[in-house]
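Chemist: got a predicted model here, sequence first, then my questions.
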Amino acid sequence: MPLALLALAIGAFGIGTTEFVVVGLLPQIAGDYGVSVPTAGLLVTGYALGVVAGAPLMTVLGTKIPRKRMLLLLMGLFVVGNLISAVAPVLAVMLIGRVVASLAHGAFFGIGSVVASELVAPHKRAGAIAMMFTGLTVANVVGVPLGTFVGQSAGWRVTFLLVAGLGVLGLLGVAKLVPDLPRPEGVRLLHEVAVLRKPQVLLAMAMTVLGFGGVFAAVTYLAPMMTHVTGYADGSVTWLLVLFGLGMVAGNLVGGRFADRHLMPMLLTALGSLAVVLAAFTVTAHGKVAAAVTVFLIGALGFATVPPLQKRVLDQASGAPTLASALNIGAFNLGNAIAAWLGGLVISAGHSYTAANWVGAALTAAALVLALVSAALDRGTRRGRTAGPSRTVAGSATALPVAGQERVRPETFRDSAVEWAANPNSR
């Protein structure tokens, strides 16, 4: 494994911690600011929307900058945003800090995915992307539970100070281990934008929005769901987040392994299973053991979709992958924002916290439908290429050969004519 992948994973660890740790701290943050939990949930939505906007913005700004330098600038922005969140006197200021930190998120993972894929052989690209995203998943096993514990014990502001420190560590890792990779020559912004017209690229991004959004419809309100519905104590939320993180690690590695060989079957299986599990969570949330198992499965199935979706975009945007890759990271977070908002709507309307699980199941089922459409388009394209020209044009030297015959090429006639003209004895 190239050490540069480790550096990218370190940066991803810090980003993953700040993205998800707020989920376990929503009740404490809401209490300190004197707002409702759904209102505090805007910190999740705001961060996600910041990623959506920041992914293309920061990527466009970075088109003239070598990739390593851009990664360093992004990690610096991440540190500043978390420091603002740590000292915010009111919720609005904290939301600004979250948005500042989120601007680095999409471009870091988007550019990082391209860098990771270029460090290995083509048949190992999904595995390399998964290795970088392992930092994000491990954050949910170590960073998020630890940050939740610290936030519940010493105050959530301390958590965000520690997250800023993780950002500094990620910055140093990129500076030390990532090689200097120049900006590819001949790739222009208009060329990058042009690939967004490809139907398969747009379908992959839509699958990302809906599929991963389904995960966040449930997970955003996991803490109040587990304490008010399932009956867990506040301190148990930390361990449930560990389970969720372990599922993410397992799903990410499995998704990366199989996406290199069987991308669409892997994606279809993960999305279909995730929709079923999210629907079942409305029932299993009422039992402690069943709820814990379901939380693990949501993490595993949700992140099993990440490597295949990211590789799908890179494959379909071949030749101009950087902007498309960053936009797909934004698509993950657009799904998070939509799902968190929709989940908050149904809860604010007076429904139970488990109602958000139905929202997640519906979103993921819609993603499965799009995946089936995308797979059907693939099959149609392959059939078209296999069929090729079906008829021979009379008198054409470029016609397809009949079985048992060699193809007659134009250069054959040309060479014969030259020989005939040069050698009278051959006439």
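Modeler: Arrived safely, thanks for sending. Residues are numbered from 1 along each chain as shown.
Chemist: C-alpha from now on. contacts and neighbour counts both.
Modeler: Will do.
Chemist: which helices and strands sit right next to the longest helix along the chain?
Modeler: As assigned by DSSP state H, the longest helix anywhere in the chain is helix 355-387. Contacts defined by 3 or more Cα pairs under 8 Å, 6 or more residues apart in numbering; DSSP states H and E place helix 355-387 against helix 199-219, helix 263-284, helix 321-348.
Chemist: out of the ones you listed, flag the one nearest residue 237.
Modeler: helix 199-219 (11.5 Å; Cα to Cα).
Chemist: alright, now check it against this:
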Amino acid sequence: MKKYAYIGSIGAMGVITTEFGVIGILPQIAKYYSISIDKAGILLSAFALVIALTGPFMTLLTSGFDRKKIMLLSIFIFLISGIVSSLSPPFWLLVFVRLLPAFLQPVYIATALSVAISKGNKSNENELMSIVFSGITIAMVTTVPLATYFASIFTWEVSFLIQAIVSFIAICFIYFGLPNLPVKEKKSYGSQIKILQQPIFLVSTAVNFFMITAWFSTYSYFAEYLNKAKNMDDTMVSYMFFVFGILGVLSNFLAGKLMNKSIYKTILFFLTGTVIIPILLYYSGTTILITVFIIGLWGFMYSPSFFNASTYMISSAPNAIEFANSLATSFGNLGVSIGTVTGGYVIANYGVAYTPWLTFGFGSIAIILIGVRKWMEVKSSLYHLSETTN
């Protein structure tokens, strides 16, 4: 049944609109509060850091509660955050209310994925998961650029108001569309934590971290990069978000199909973007048509990254899907945080034009680690084969 997956994707739209909707308005926020762009980036990096540090623990703590209620509570906190943020509070308070929903973001994603695949077949689990994650890319092509566009016309506060509206819509769909979903059999904490002893899972976690770090060392400052390195105004930046997101929706759909055929080839294909895009961005100049093409390719290669990372990690821990996904979300957001911080450091010391080289470096590490996991899997299968033969 795909209904649960689509409802989960709507909630994911609310989650991602709140987390990443701030990217397009960071320059405006920096100007309003008279702070540097790297300090304004705290609104993204701190959000992601909270997810990284608390995600697995919050997921374990809430794993025994009714899944519908957990999803409603999570999105309700996002709603409150959007409303308060739209009132242009002092910067410290803006940071604080941004942090509150971060505690439940990985809980929502993990729960929505669990609910989506609970009514499906084993053969189409990846497709159902991709539907939930499509909420991320749909947000990139609709609500995130829309929030950026209205902020360019009116004020940055409107962006947070749109985030609140999306969260409210998600609450309605979850409340009226899902039945109560009590957990019938709660897995022990020990059985789930055991996956941390598996070397292949740990390498998969490192791939996730470096892949997301690679993308967000540049993407966190998407608006700033296009403003300064490509000479685009705020309205044009909002159009670039649309281009970025449209190609992202297509690639997320494609990734869901490809994952059913080969997880290894799919993640490796999309990871090549972390090497190709930086080279194209750095040497392309400011010609508008070339820039639009590169932005579209960037969106295509980047957009399935969270889905790819989660699927890649879960494939090495199929018996602890929720906990594995919460770790994927946490380490992915640790990547968001570290990528944002390192990108901010490069901007402050060298200039925004050099941030793509961070993407190149971190992405190269992720590609090497994929090779390491493949080698470990081959070595493990040969060992088990010899044990069976003997």
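Modeler: Nice, thanks for sending it over. What you see is a predicted model; the values in this text were computed from it and never measured.
Chemist: tilt between the longest helix of structure 1 and helix 199-219?
Modeler: Here the directions of helix 355-387 of structure 1 and helix 199-219 differ by 160 degrees (axes from the mean of the first three to the mean of the last three Cα atoms, to 10 degrees).
Chemist: check the fit of helix 355-387 of structure 1 onto structure 2 and give the mean distance.
Modeler: Helix 355-387 of structure 1 differs from its equivalent in structure 2 by a mean of 1.3 Å after superposition (mean Cα distance after the TM-score superposition for structure 1).
Chemist: and the angle for that helix with helix 263-284?
Modeler: For helix 355-387 of structure 1 against helix 263-284, the angle by the same axes, to 10 degrees is 160 degrees.
Chemist: helix 355-387 of structure 1: what's the following helix or strand?
Modeler: Sequence order places helix 410-422 as the next helix or strand after helix 355-387 of structure 1, per DSSP states H and E.
Chemist: who are the packing partners of that next one?
Modeler: Partner elements for helix 410-422 of structure 1 (3+ Cα pairs under 8 Å, 6+ apart): none found.
Chemist: I figured residue 187 of structure 1 hits residue 320, correct?
Modeler: Yes. Look at residue 187 of structure 1 against residue 320 with Cα atoms under 8 Å: they come within range, at 6.8 Å.
Chemist: more neighbours: these two, which one.
Modeler: residue 320 (22 against 14; other Cα atoms under 10 Å).
Chemist: can you tell me, leaving aside adjacent residues, what's nearest to residue 217 of structure 2?
Modeler: Closest residue to residue 217 of structure 2 apart from its sequence neighbours, by Cα to Cα, 6 or more residues apart in numbering: residue 339 at 3.9 Å.
Chemist: thought that neighbour was touching residue 221?
Modeler: No. With contact defined as Cα under 8 Å, residue 339 of structure 2 does not reach residue 221; the gap is 10.1 Å.
Chemist: any idea how far residue 155 of structure 1 is from residue 312 of structure 1?
Modeler: As for residue 312 of structure 1, its distance to residue 155 of structure 1 is 41 Å (criterion: Cα to Cα, to the nearest Å).
Chemist: these two: which is more packed in?
Modeler: When neighbours are counted by other Cα under 10 Å, residue 312 of structure 1 and residue 155 differ, and residue 312 comes out ahead with 23 against 17.
Chemist: give the buried residues for the strand or helix carrying that one.
Modeler: Assigned by DSSP H and E, residue 312 of structure 1 falls within helix 306-316. Within helix 306-316 of structure 1, the residues scored as buried using 16 or more other Cα atoms under 10 Å are 306, 307, 308, 309, 310, 311, 312, 313, 314, 316.
Chemist: check the mean deviation of it from structure 2.
Modeler: Mean for helix 306-316 of structure 1 is 2.5 Å (mean Cα distance after the TM-score superposition for structure 1).
Chemist: list the contacts of that helix.
Modeler: For helix 306-316 of structure 1, the surrounding residues in contact (Cα atoms under 8 Å, 6 or more residues apart in numbering) are 114, 125-127, 129-130, 198, 200-201, 204-205, 207-208, 252, 255-256, 259-260, 263-264, 266-267, 321, 324-325, 328.
Chemist: then stretch 328-342 of structure 1?
Modeler: Here stretch 328-342 of structure 1 has contacts from 41-42, 44-49, 51-55, 106-107, 109-110, 205-206, 208-217, 220, 310, 313, 356, 359-360, using Cα under 8 Å, 6+ apart.
Chemist: now those: which count as buried?
Modeler: Buried among the contacts of stretch 328-342 of structure 1 (16+ other Cα under 10 Å): 41-42, 44-49, 51-55, 106-107, 109-110, 205-206, 208-217, 220, 310, 313, 356, 359-360.
Chemist: could you tell me how many residues sit around the nearest residue to residue 157 of structure 1 once chain neighbours are set aside?
Modeler: Take residue 157 of structure 1 and drop its neighbours on the chain: the residue closest to it by Cα to Cα, 6+ apart is residue 86, 4.6 Å away. Neighbours of residue 86 of structure 1 under the rule other Cα under 10 Å: 21.
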